[in-house]
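1. okay, here's the prediction I keep looking at, along with the sequence it came from:
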Amino acid sequence: MQNWLTDIMNEFGYMGIMFLIAFENIFPPIPSEVILTFGGFMTTTSKLSIIGVIISATAGSVIGAIVLYIIGLQLDVERLEKIVGRWGHILRITKNDIHKADAWFDKYGPWTVFFCRFVPLIRSLISIPAGMSNMNVSLFLLFTTIGTLIWNIVLVYLGASVGGSWEVIVEYMEIYSRVIYGILFVLVIVLLYLFMKRKK
């Protein structure tokens, strides 16, 4: 994989990084942690600069987020109501639940988008519910860009600072991901339990 990334970054430079990150946001074949830390490492062995890698990676992230946001727009509240109207009795979800969730996202959406940018995998998928709730585009882009920029700066600088040992950062990020997933799993179980208890 290292040779493949090296070839893309050497041949296409910043455009290659932007494409890789945009593609990773929509369909993650390679985690952004790998691309960003390796991109940081490449600044020590090529003409790529840290600022250039950060800017191109951030642009790619925003492009990918916009695509997922548009997908979310196609799954708006009205369409969800139709789905719930047909299958809600099986899922034990009502139209009122949909409206409550939509109202919650309207209230806390911007900060949810921001903080989710630091959670692997979810950092990309959060764009879909943002679109579903018709979150203000300007706010979505602002919080997406800020959160993504911070994430990119940290990982690119780490990749540049450790040089050839960039894979060590990836290993630590895998541990970070597992911890976050574990916390989210427990949180989802608790929320499901409270939801089912309220329904009964």
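-> Yes, it's here.
2. from now on I want contacts and neighbour counts done on CA atoms only, so please keep to that.
-> Noted.
3. for Gly60, what are its contacts?
-> By Cα atoms under 8 Å, 6 or more residues apart in numbering, Gly60 lies in contact with Ile17, Met18, Phe19, Leu20, Ile21, Ala22, Phe23.
4. go again with 6 Å.
-> Met18, Ile21, Ala22 (Cα atoms under 6 Å, 6 or more residues apart in numbering).
5. roughly how far apart are it and Val188?
-> According to Cα to Cα, to the nearest Å, Gly60 stands 30 Å off from Val188.
6. remind me, longest helix of this structure?
-> In the chain, with assignment by DSSP state H, the single longest helix is helix 166-199.
7. mind listing what's buried in that helix?
-> For helix 166-199, the neighbour count (16 or more other Cα atoms under 10 Å) marks Trp166, Glu167, Ile169, Val170, Met173, Ser177, Tyr181 as buried.
8. comparison target below:
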Amino acid sequence: MIAWASELVVSAGLIGVFLLMVAENLFPPIPSEAIMPLAGFAAARGQLPIGGVIAAGISGSLFGNAFWYEVARAFGAARMHRLAAGFGRHVGLTSDRLLRAEAALRRNGPAAVCLARMMPGLRTMISVPAGLVALPRRVFYSFTALGTGVWTGGLAWAGYALEDRFHLVEDWAGPVGIGMMLMVALVIGWRVWRAR
């Protein structure tokens, strides 16, 4: 997969970076931890402009996340509540839990969307609850762009700076993302414990 992504990045250029980042956010076949450092590496070699690489990465991520957000927004919280009422008890998803999750997302939505963009697994998933609670589009897209810009820009610059050693980015990007997830889990756990 990585060899194929590398070939696509070089042969398709910025369009390839854009399409790979769209794909990563629709049905994650290749993580951004591989795509963006490869694109940064190509930029360091003079094959692509670094600014274009970052812009293509952010645009692709926005496009992929927009799909899930808009689908979830069209589905709506009312339908989700009906599903929870009918089938939720089988998976532990009650209407009360949904209401609490919605309230938390409305209260912390911008920060949640922004931080999730830097975490493996959550990058795409946060778009669905944000759409279900109809987080305002302006908020969703601006904080998605901010979080994505920090993450993809950082990965592209790391690939650019490391050149031939760009594979080292994968070695630290995964643990950094997991570390951020653990930190968020600890904060949530602390809040739950404090609330009880």
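-> Great, that's in hand. Note that the structure is predicted; figures quoted are calculated from it, not measured.
9. of the contacts of Gly60 of the first structure, which is the nearest to Ile71 of the first structure?
-> Comparing the contacts of Gly60 of the first structure against Ile71 of the first structure with Cα to Cα places Ala22 closest, at 14.8 Å.
10. buried stuff in the longest helix along the second structure?
-> When the second structure is parsed with DSSP H, its longest helix is helix 50-87. For helix 50-87 of the second structure, the neighbour count (16+ other Cα under 10 Å) marks 50, 52-70, 72-73, 76-77, 80-81, 84 as buried.
11. any idea which residue sits dead centre in the second structure?
-> Arg123 (2.2 Å; Cα atoms, centre = their mean).
12. so what does Arg165 of the second structure match up with in the first structure?
-> Aligned counterpart of Arg165 of the second structure in the first structure: Ser165 (TM-score structural alignment).
13. now its match, nearest residue through space, not along the chain?
-> Gly159 (7.9 Å; Cα to Cα, 6 or more residues apart in numbering).
14. helix or strand for the one you found, which one?
-> In the assignment (DSSP states H and E), Gly159 of the first structure maps to helix 137-162.
15. which residues touch the nearest residue to Phe166 of the second structure once chain neighbours are set aside?
-> In this structure, Phe166 of the second structure finds its nearest non-sequential neighbour in Gly159, 4.7 Å apart by Cα to Cα, 6+ apart. Gly159 of the second structure sits next to Pro37, Gly40, Phe41, Phe166 when contact means Cα under 6 Å, 6+ apart.
16. picking that back up, next secondary structure after the strand or helix carrying the residue nearest to the centre of the second structure?
-> Using DSSP H and E, Arg123 of the second structure maps to helix 122-125. Proceeding N to C from helix 122-125 of the second structure, the next assigned helix or strand is helix 127-132, under DSSP H and E.
17. before we move on, back to that, from Gly13 of the second structure, how far off is the nearest residue to the residue nearest to the centre of the second structure once chain neighbours are set aside?
-> Nearest non-adjacent residue to Arg123 of the second structure, counting by Cα to Cα, 6+ apart: Arg117, 4.4 Å away. From Arg117 of the second structure across to Gly13 of the second structure, the span is 24 Å (Cα to Cα).
18. for those two, indicate the residue with more neighbours.
-> The residue with more neighbours, out of Arg117 of the second structure and Gly13, is Arg117; 28 against 20, by other Cα atoms under 10 Å.
19. the more buried one touches Ile126, doesn't it?
-> No: between Arg117 of the second structure and Ile126 there is no contact under Cα atoms under 6 Å: 8.2 Å.
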